[in-house]
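Q: could you work out the structure for the sequence below:
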Amino acid sequence: MGGKVSCMITHGPWVLIGIPKFVEALNTKTGMKLRFQGPSSLVCSMAITNEMLFAGTGDGRIMAWRFPAKDSNTEPVLILSGHQRPVISLSILARRLYSGSLDKSIKAWDLTTRQCVQTLSEHKASVTSVLCWDEKLLSCSLDKTVKL
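A: Modelled structure (predicted):
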């Protein structure tokens, strides 16, 4: 891989690695490699659906690419902006993407309209993880709390 690994996820036969300025993907069955370009900083978090790969970046943006891609070098098809600090956690439930950030907020993004539909600011410190579970959103923070 081409740099400091900051996060990793799997999807079927794919292993996806977040590194500075790229997401690299390897198909463990075919050996095919893909490089998703666009981030200007560290890739801090990733989430994936059957059609899109999302990456939270160190500059507070979320980038999205079609996945799997048809060629080996791909540019983002969508960039979501709204966080003021790194996006370090992503989770997907139905047509919503939830992002947790070091800016202490959680944002809910409608994947159909591609707009932020809600900002939650209940935590007093950086949000370290968001998780969609059983139709609910859970979050935890450096403020020593877990919220439902």
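Q: make it CA atoms for all contacts and neighbour counts henceforth
A: Fine.
Q: how far away is the residue nearest to Gln115 when sequence neighbours are not counted from Lys147?
A: Using C-alpha to C-alpha, 6 or more residues apart in numbering and skipping the chain neighbours, the partner closest in space to Gln115 is Trp109 (5.5 Å). Distance, Trp109 to Lys147, by C-alpha to C-alpha, to the nearest Å: 19 Å.
Q: those two: which has the busier surroundings?
A: When Trp109 and Lys147 are compared for neighbours, Trp109 comes out ahead with 20 against 11, by other C-alpha atoms under 10 Å.
Q: to compare against the first, here's another:
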Amino acid sequence: MKRSIITAAVGLFLSGAIVTPALAADSESTASGAIQPRATYECDSAIGKLLQSGRSTAAPAYAGSVDCWLDYDVQNYNHGTFMLQYYGLIKGEGFHELDADGYYGAATQSAIIKVQHAHAGLAVDGVYGKLTGSVMWWGDYYDSISQWK
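A: Predicted coordinates:
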């Protein structure tokens, strides 16, 4: 009896019917409920990202890819967070009261939540990732705004 319960539980876990908190934290969902795997790496740098306008912006990245995430962290300066704050939230989305300081604190998290509320289809979790970045408006080096290409 005990063995069949364990076998059933393992089967449910492997099939995805049981999601542990650790696995849930490693995914992000859209408002429609579609689960997208959460990026493995935290953004720690920036890359030049082409915008629909044909110009470029600086976007948070990890190892040259925008497939990364940023979350609440007031202990460690992060260059990716700085680029999100400056080019994405201040110049692009218009959160001029936000300080571009490289720390993902309450003000940055609140701004990301507002962005996620404004764009249908995103889960509102306050975590920046590729899905949030793709719908945001970004400032370029010439003070015009556009979305990622």
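Q: could you get me the TM-score between them?
A: With the length set by TM-score structural alignment, normalised by the length of structure 1, the two chains reach a TM-score of 0.25; 62 aligned residues with a C-alpha RMSD of 4.6 Å.
Q: if we can go back for a sec, what helices or strands is the host helix or strand of the residue nearest to Gln115 of structure 1 leaning on?
A: Here Trp109 of structure 1 sits within strand 106-110, counting by DSSP states H and E. Judged by 3 or more C-alpha pairs under 8 Å, 6 or more residues apart in numbering; DSSP states H and E, strand 106-110 of structure 1 is in contact with strand 96-101, strand 115-120.
Q: Ala46 of structure 2: neighbour count?
A: Applying other C-alpha under 10 Å, I find that Ala46 of structure 2 has 22 neighbouring residues.
Q: what do you get for Trp133 of structure 1?
A: Trp133 of structure 1 sits with 12 neighbouring residues when counted by other C-alpha under 10 Å.
Q: ditto for the one 5 residues further on
A: Look at Leu138 of structure 1: counted by other C-alpha under 10 Å, it has 14 neighbours.
Q: buried ones in whatever helix or strand it lives in?
A: In the assignment (DSSP H and E), Leu138 of structure 1 maps to strand 136-141. Within strand 136-141 of structure 1, the residues scored as buried using 16 or more other C-alpha atoms under 10 Å are Ser139, Cys140, Ser141.
Q: quick check: chain neighbours aside, which residue is closest to the last one?
A: Distances taken as C-alpha to C-alpha, 6+ apart put Val127 closest to Ser141 of structure 1, at 4.2 Å, once the chain neighbours are dropped.
Q: I'd assumed Ile106 was in contact with that neighbour.
A: Yes - with contact defined as C-alpha atoms under 8 Å, Val127 of structure 1 reaches Ile106; the gap is 7.4 Å.
Q: any common contacting residues for those two?
A: Applying C-alpha atoms under 8 Å, 6 or more residues apart in numbering, one finds that Val127 of structure 1 and Ile106 are jointly contacted by Gly100.
Q: all set now, cheers.
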